[in-house]
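J.: Prediction below, plus the sequence it came from.
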Amino acid sequence: MKKTTAINISETAKRTLQVEAAAINGLQQFIDHDFEQAVEIIARCAGRLVVTGIGKSAIIGQKIVATLNSTGTPALFMHAADAIHGDLGMIQQDDVVMCISKSGSSPEIKVLVPLVKSFGNPLIAMVGNTSSYLAREATLVLNTTVTQEACPNNLAPTTSTTAQLAMGDALAVCLIEWHGFTAADFAKFHPGGTLGKKLYLKVGDLSRHHQAPRVHLHSPLQEVILEISSKMLGVTAVLDEQEQLSGIITDGDLRRMLEKNIATDTVTAKDIMSTHPKVIQKDELAINALEKMRQHDITQLLVLEDKRYIGIIHLHDLIREGII
């Protein structure tokens, strides 16, 4: 399609965002008794929330279903057009149905609503016209009325679908709090990808892939160098006679010691180690190790099991796993 008029792209984009932001802010006035009842009905139902719609509202419905499923509320999507050709069988006795529509009067919606009601399931309408057929027939109404679309012709679903999406998020967040859904619960449903790893991957899962470099307080310099070099982590722990952690030596400590031009034949680990090394427990989340490294501007932490030294977690481990 050929461009026919000059536009100010930045101004158009900003105006679009302003219109949609105002619409979302305006939804606050529609958080009423019906909304509260909808949250309670969904939270208490023994089945699932079946979300349906047509056109752009159907796409929004699929996103809402995805959000609900990932946050502990069982949900499924049923396309309104397919429903009347067999997919109505998706609705079970204990389910709640939510129909999303801007107009509330689409032909498919008018056919679908009586069929859903004949099953006896509660019907929630997320609708942009509270005088519509869908709103009149529904058990509860979630009002997503907007004054205008961001589209310059006031036709393409833009502001209206944004409002539906935001109302769906409000519903989902209320259900998260209702069920006391935690980050640990979230991790169970998101085991893949970077997000999942941040929620479940632990320090011990990474440190076990390394050898645990160690020397003792009176280990000579040559032994310290060989241990750091052979384990290829740029660091070694220093243990006392009872195998308790006393300190840490990094390759940086070795360089600084050599710069002093001191006699190296009598140097032991105790002479060059840093006391009070930064440590982390093996059962802590790997993302916590990253935060600790950033806080102290270091690239590795000594890993403990209670008070016992068991290994190293390095910044490269976190990079490799996509935590960073």
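T.: Received it, and whenever you're ready, just let me know what you need. Source: prediction; values computed, not measured.

J.: Going by C-alpha atoms from here, please, whenever you check contacts or count neighbours.
T.: Will do.

J.: residue ranges of the helices in the stretch 201-324 of the chain, please?
T.: Applying DSSP state H, counting those that start in this stretch to the stretch 201-324 of the chain gives helices spanning 203-207, 221-231, 251-258, 269-272, 286-296, 315-320.

J.: Can you list the neighbours in contact with stretch 287-307?
T.: The set of residues external to stretch 287-307 that reach it, using Cα atoms under 8 Å, 6 or more residues apart in numbering, is 198-199, 201, 203-204, 207, 237, 244-245, 277-282, 309-315, 318, 323.

J.: Got another one to weigh against that:
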Amino acid sequence: MTSDEILDLAKDTIFTQSNSIKGLADLLTTDFSEVVHQIYNSKGRVIITGIGKSAIIANKIVATLNSTGTPAIFMHAADAIHGDLGSILKDDVVICISKSGNTPEIKVLVPLIKNFKNTLIAITGNVDSYLGKQANYVLNSYVNKEACPNNLAPTTSTTAQLVMGDALAVSLLKMRGFSSKDFAKYHPGGALGKTLYLKVSDITINNMKPKVSPNANIKEVIVVISENRLGATAVLENDKIIGIITDGDIRRMLSTNDNFTHLTAKDIMSENPKTIANSALAVKALEVLEQNDISQVLVEDEGVYAGVVHLHDLIKEGIL
């Protein structure tokens, strides 16, 4: 295949899937809202089961629900009939995912679940299937064709199942009033977690707090900036921030003055510098830097100078 043919095939795959996903909105019925209420009001967990590629999708939906405040566990359909049915408790809601709804494992599993009297929800592309007819509620994930050229490999159908699961998770998230703070509780690790809980104070506590007086000579300013390695220093008067001097300010001063012995910090500082509260999230500091095209921002703690946050600090923490 030529490069153009490969690109054309990739585009066809994307267009085929995107068009099918758009069609899901027209397949939604009141069953969807009933399912959301069933799960929301349940005292148990959501058990999600499937086989083959549907089992993989079930795993992902479980992960999404757990991370957004809805307790869920995965149960493989094949393992269920060999002992894992014991994981289903009386208050649990069971979601069974199957494109055809007629696989042998599903036909064996469904009656067993119904014997437990648990609410059974089907995510299937065939509402007239065995699963579709036995379920208490049906979420129609029908697609008219797979993206696979042979219309065989689960591609569009599994995408549709995943989207239906995401729609459930988002609806439940909204009903629970699940906030970014709640999200942070479940995602404390990695860059994602840090954007939700890392504060400016967590950075400044490890940084030096460079400062000079307005009357400091240029040599003193250069020494302070160099020693603290933050590329800037605050200029304080009566313990209040009145300006900032960056290494860029020093370079500009040197390029325009052959003799700078008479200059002081007040002569070259930038007045009214951007500041951020020590209690603010670190990601807010990044916003300040990006919006103002600067590399450092001064930090205040209830009006008192508390240090400097440099762009490099945020990169090191994985915020950027």
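T.: Noted; the coordinates are in hand. All values derive from a computational prediction rather than experimental measurement.

J.: Now mean neighbour count too, for the helices of the stretch 201-324 of the first structure, in CSV please.
T.: Below are the helices of the stretch 201-324 of the first structure laid out as CSV (neighbours: other Cα atoms under 10 Å):
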stretch, mean neighbour count
helix 203-207, 21
helix 221-231, 17
helix 251-258, 13
helix 269-272, 20
helix 286-296, 17
helix 315-320, 15
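
J.: I'd like to know which of the ones you listed lies nearest to residue 111 of the first structure.
T.: Nearest to residue 111 of the first structure, of all the helices of the stretch 201-324 of the first structure, is helix 286-296, at 51.0 Å by Cα to Cα.

J.: just to revisit the earlier point, buried ones among the contacts of stretch 287-307 of the first structure?
T.: Buried members of the contacts of stretch 287-307 of the first structure, scored by 16 or more other Cα atoms under 10 Å, are 198-199, 201, 203-204, 207, 237, 245, 277, 279-282, 309-315, 318, 323.

J.: Regarding the second structure, what is its longest helix?
T.: helix 3-27 (DSSP state H).

J.: Once aligned, what mean separation remains between that helix and the first structure?
T.: Mean deviation of helix 3-27 of the second structure relative to the first structure after superposition (mean Cα distance after the TM-score superposition for the first structure): 2.2 Å.

J.: Read off where the helix or strand following that helix ends up in the first structure.
T.: From helix 3-27 of the second structure onward toward the C-terminus, using DSSP states H and E, the following helix or strand is helix 30-41. Residues 33-44 of the first structure are where helix 30-41 of the second structure lands when matched by TM-score structural alignment.

J.: and what of stretch 172-186 of the second structure?
T.: The aligned range for stretch 172-186 of the second structure is 175-189, by TM-score structural alignment.

J.: Distance from that stretch to the middle of the chain?
T.: 11 Å (Cα atoms, centre = their mean, to the nearest Å).

J.: and it, which residues are buried?
T.: Here stretch 175-189 of the first structure shows 175, 176, 186, 187 as buried, counting by 16+ other Cα under 10 Å.

J.: Ok, stretch 129-143 of the second structure next?
T.: 129-132, 134-135, 137-143.

J.: Tell me which two of these sit farthest apart.
T.: Largest pairwise distance in those, by Cα to Cα, is 21.0 Å, between 134 and 143.

J.: Do a quick rundown of the strands in the stretch 151-300 of the first structure.
T.: 214-216, 235-239, 245-250, 274-275, 279-281, 300-305 (DSSP state E, counting those that start in this stretch).

J.: Among these, show me which one is buried the most.
T.: strand 235-239 (a mean of 27; mean count of other Cα atoms under 10 Å).

J.: what's the matching range in the second structure for that strand?
T.: The aligned range for strand 235-239 of the first structure is 232-236, by TM-score structural alignment.

J.: cool, and stretch 308-315 of the first structure?
T.: Using TM-score structural alignment, stretch 308-315 of the first structure pairs with 304-311 in the second structure.

J.: what does stretch 137-152 of the first structure give?
T.: On the second structure, the counterpart of stretch 137-152 of the first structure by TM-score structural alignment is residues 134-149.

J.: Give me the contacts around the matching stretch.
T.: So stretch 134-149 of the second structure is contacted by 12-13, 16-17, 20, 23-24, 27-29, 31-32, 34-35, 99, 110, 119-127, 132, 151-157, 160-161, 164 (Cα under 8 Å, 6+ apart).

J.: go with 6 Å
T.: 13, 20, 31, 120, 121, 122, 123, 124, 125, 155, 156, 160 (Cα atoms under 6 Å, 6 or more residues apart in numbering).

J.: Can you measure across stretch 303-318 of the first structure, start residue to end residue?
T.: 14 Å (Cα to Cα, to the nearest Å).

J.: thinking again about what came up before, so which of the helices of the stretch 201-324 of the first structure comes closest to residue 72 of the first structure?
T.: So among the helices of the stretch 201-324 of the first structure, helix 286-296 is nearest, using Cα to Cα, at 23.4 Å.

J.: okay, and the closest one goes to which residues in the second structure?
T.: Against the second structure, helix 286-296 of the first structure falls on residues 282-292 (TM-score structural alignment).

J.: mean shift of the matching stretch relative to the first structure?
T.: Per aligned residue, stretch 282-292 of the second structure averages 1.4 Å (mean Cα distance after the TM-score superposition for the first structure).

J.: that older thread, nearest to residue 73 of the first structure, of the helices of the stretch 201-324 of the first structure?
T.: helix 286-296 (26.8 Å).

J.: Next, the angle from the closest one to strand 300-305.
T.: Counting by axes from the mean of the first three to the mean of the last three Cα atoms, to 10 degrees, helix 286-296 of the first structure points 130 degrees away from the direction of strand 300-305.
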